[in-house]
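Colleague: curious how this folds, go ahead:
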Amino acid sequence: MPTAPTRRRQALVLALAVLGVASLGACTAGSGPDGSRPVSSAGPADPADRADLRRFYGQKLVWKPCGDHLCASLTVPMDYARPGDGRTFLLPVAKAATAVPGKRVGSVVLNPGGPGERGARLIKDGGADAMGPGVRERFDIVSFDPRGVGESRPALTCTPAGSSETAPGDDAASPPLVPRTAAERADALADARATADGCRKASGPLLAHVGTVDAARDLDVLRAALGEPRQE
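Modeller: Purely as a prediction, here's the structure:
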């Protein structure tokens, strides 16, 4: 029998998928016939060269011991279209340093995926060991809590403050984890939409800045903060 946290994660994943589909049109506005985005010649090709993003790309991670690993915080703009408006996310970052410093080549960043997975916790729980001894000898293994997730500040919430209602997905009558019939798929979609509505009500404008494109841009800022070169 799936546990309540498992059901909550299923509901949140489905809800974020519903939200993603709803916003897809806005993300692809202005695309070419093959789905590609037009390339602007108005600004620098490397976002690190943009004056309003330099402070984010120029930051250095300050590592501190956290158990057997090292931890730091990464600051990223909440809205990459308006990075100078003062709103930011503070993302926790964790690192398992290379096992053989003399052989170090660089960093491998693990994207925790999900949505909703916590990368810093993954490192602290020994996730770097899954990379194998050959990789561990040559690379620092790094991961992070994506914006809105885990110990990110601010973090997304889908339960209104002070609400005594059961969180979506907690009810034993929630749709099965793997819907197999048309009725079960309809129930799962309805449950996801209800969760998405809860996220909108509880998180307000924050929800618009928690998405795949934003997380990808955060990864590039993390790459720069780790001192790793941009690959052309």
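Colleague: rest of the way, CA atoms for contacts and neighbours
Modeller: Will do.
Colleague: now the strands for this structure?
Modeller: In the chain, the segments counted as strands under DSSP state E are 64-66, 69-77, 88-96, 106-110, 139-144.
Colleague: pick the most buried one from those strands.
Modeller: strand 139-144 (a mean of 25; mean count of other CA atoms under 10 Å).
Colleague: and the strands of the chain: which comes nearest Val210?
Modeller: strand 88-96 (10.2 Å; CA to CA).
Colleague: who touches that closest one?
Modeller: Strand 88-96 is touched from outside by 68-79, 119-121, 123-124, 128, 140-148, 151-154, with contacts defined as CA atoms under 8 Å, 6 or more residues apart in numbering.
Colleague: skipping adjacent residues, who's closest to Leu207 in space?
Modeller: Arg200 (6.6 Å; CA to CA, 6 or more residues apart in numbering).
Colleague: this one as well, want them side by side:
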Amino acid sequence: MTTRPAAISRALTAAAATLALVLSAAACTTTEAPVAPGAKTGIPAATAPPTQALAPYYAQKLDWKKCGALECADLRVPLDHAAPDPAKDLTIKVARVKAHDQAKRLGSLLVNPGGPGASGIDYVRGGAETIGGPEVRRYYDLVGFDPRGVASSDPIDCLDDKALDRFLAADPTPDDASEEQALMTQAKAMADGCEKDNPDLVKHLSTADAARDMDILRAAVGDTQLNYLGKSYGTFLGATYADLFPKRVGRVVLDGVVPPDLTSAELGEGQARGFQIATQAYVEDCVTEDCPLGSTPEAALKGLDDFFTQVDRNPLPTGDPSAPLLTEGWARLGVAVALYDQGSWGILTDALKEAKAGNGSSLMQLADAYADRRPGGGYDGNLMESIFAVNCLDRPDSPDLSAYETYAKDFSAKAPTWGANLAWGALPCGVWPVKSAVGPHKIHAAGSEPIVVVGTTRDPATIYEWSKRLRDQLDNAVLVSFDGDGHTAYGRSNTCVDSAIDAFYVQGRVPKDGLKC
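Modeller: Coordinates of the predicted model:
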């Protein structure tokens, strides 16, 4: 990660998201009969449109059509929910896998894998048999969507492929004034490019905008309450929805939490500490065999720091003509993505062995995976752009370079390997061309049904204390804790977590607050 990672910090949440998609679930089968959401409490549906001007959007019926293994549809939403104008409407792309048992169907389960910028459609396409346990998939339609400005839903396009390569390759840990100015140039290129691409859309890409779209989608799939799985940034989206529409909360799970009240600096500092913890866990594992970084955890940590310094000074050949040199920026992305799941640690070790021998190709392939970049050039989505377009509206930062110098010093005191990288990563948000009326704020969701919050103790991207923080803010929530490594827990941890969440979705059985798995 480079600068508060020009591609990682904010993207952090995103990479984890995309990495988590391919992990297999280890879920238990629910044996009791399913219980429909709201059946026990009888909470009023309260699903009328927020304003009469929004009524036509809420009255939509989705026209589902076959699209490969999925069914797909378009949802129409207003650019500005406060002042709908049909001439400026946006199209939200939606996909679903229908419940296996339509006769006993409990409704739709909307899912968001994170980012901001990860595709919910790709999540459903790639995880139709791994999202939730067998009983969840039996009784719920799995519904994925690309939020506004993301992937296939009127995507924001801020930089061409070559410019985005330069942005991600840039030195993420500037050592002097000239390097700081070079990083500022890249930050301004991202900010200015997003505004130039779509000056109207860039003003309406906040998480609150996306949450209001999600309520229209809830109505369009025919549910009176929202059943939802949000991972990583998806927890921010879900919590924001719950605060805006508390009476419409059905069975909602927020896994790997990004609290909506985090400031930009708090996000960077927390992620720096999270990645430091994950790096410590990785090197402790690495030294049990032939570790290229050192023979003890302490030596290996120093070896990784020295490696980043060496690559900064002397980039390595990648064998990819479109990105011929593995810079520190690319190298940090490659290391970071492998820290999202302990199953990738062996791949990282092999890539570092190659890099230490002078070959940067495997680390570059990991960096490509993080950025949704194709080897040979080009990007499969707009993850690396929409991350900033959303986050910089939600969490503005300072335009003063001295603020990032202070961040770097403070973060590095707690996270020596990642502190400066995560500190400088927020620089685009300091020069963002538009500001949202809604900044960081606490979420309460007063009057909601119980919300299940899930936290992983050694999560690199969304530190465990953030899950506790949101659970304490919410008026009606419980916390499930997974003692383990990697980003998020449901579907990639153990049967203790999975069976508790499956029973919540299918039976409405709320896990015991404080459950430890």
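Colleague: any chance you could compute the TM-score here?
Modeller: The TM-score (TM-score structural alignment, normalised by the length of structure 1) is 0.69; 189 aligned residues with a CA RMSD of 3.3 Å.
Colleague: re earlier: the residue nearest to Leu207 of structure 1 maps to what in structure 2?
Modeller: Under the alignment (TM-score structural alignment), Arg200 of structure 1 pairs with Glu195 in structure 2.
Colleague: isn't that match right next to Val202, touching?
Modeller: Yes. Using CA atoms under 8 Å, Glu195 of structure 2 is in contact with Val202, at 5.9 Å.
Colleague: if we can go back for a sec, the match of Arg200 of structure 1: how many residues sit nearby?
Modeller: Neighbour count for Glu195 of structure 2, taken as other CA atoms under 10 Å: 20.
Colleague: ok, it to Ser386 of structure 2 distance?
Modeller: To Ser386 of structure 2, Glu195 of structure 2 is 12 Å away according to CA to CA, to the nearest Å.
Colleague: what residues in structure 1 pair up with the helix of greatest length in structure 2?
Modeller: Ordering each helix of structure 2 by length in residues (DSSP state H) puts helix 264-286 first. Mapping helix 264-286 of structure 2 onto structure 1 (TM-score structural alignment) gives no aligned residues.
Colleague: what is the subsequent helix or strand relative to that helix?
Modeller: helix 297-313 (DSSP states H and E).
Colleague: and the following helix or strand past that following helix, which stretch of structure 1?
Modeller: Next helix or strand after helix 297-313 of structure 2 toward the C-terminus (DSSP H and E): strand 316-317. Using TM-score structural alignment, strand 316-317 of structure 2 corresponds to no residues of structure 1.
Colleague: picking up where we left off before, now the longest helix of structure 2: buried residues?
Modeller: 264-265, 267-286 (16 or more other CA atoms under 10 Å).
Colleague: relative to helix 297-313, how tilted is it?
Modeller: 120 degrees (axes from the mean of the first three to the mean of the last three CA atoms, to 10 degrees).
Colleague: helices or strands up against helix 264-286 of structure 2?
Modeller: helix 9-20, helix 297-313, helix 345-356, helix 401-414, helix 419-424, strand 451-458 (3 or more CA pairs under 8 Å, 6 or more residues apart in numbering; DSSP states H and E).
Colleague: packed most tightly, which of the ones you listed would that be?
Modeller: Ranked by mean neighbours (mean count of other CA under 10 Å), these are led by helix 419-424, with a mean of 33.
Colleague: tell me how far that one is from the chain's mean position?
Modeller: Chain-centre distance of helix 419-424 of structure 2: 19 Å, with CA atoms, centre = their mean, to the nearest Å.
Colleague: residues in structure 1 aligned with that helix?
Modeller: Taking TM-score structural alignment, helix 419-424 of structure 2 hits no residues over in structure 1.
Colleague: and stretch 224-232 of structure 1, how far out from the chain middle?
Modeller: Counting by CA atoms, centre = their mean, stretch 224-232 of structure 1 comes out at 19 Å from the chain centroid.
Colleague: check stretch 234-242 of structure 2 too.
Modeller: That offset, for stretch 234-242 of structure 2, works out to 12 Å (CA atoms, centre = their mean).
Colleague: so it aligns onto which residues of structure 1?
Modeller: Under TM-score structural alignment, there's no match for stretch 234-242 of structure 2.
Colleague: cool, and stretch 363-378 of structure 2?
Modeller: Counting by TM-score structural alignment, stretch 363-378 of structure 2 has no counterpart in structure 1.
Colleague: so how far is the longest helix of structure 2 off the chain centroid?
Modeller: Worked out by CA atoms, centre = their mean, helix 264-286 of structure 2 lies 16 Å from the chain centre.
Colleague: ditto for stretch 134-150 of structure 1
Modeller: Centre-to-centre, stretch 134-150 of structure 1 and its host chain are 13 Å apart (CA atoms, centre = their mean).
Colleague: which other helices and strands does the helix or strand harbouring Val335 of structure 2 contact?
Modeller: Assigned by DSSP H and E, Val335 of structure 2 falls within helix 328-338. On a contact count with 3+ CA pairs under 8 Å, 6+ apart, helix 328-338 of structure 2 meets helix 9-20, helix 161-169, helix 297-313, helix 345-356, helix 361-371.
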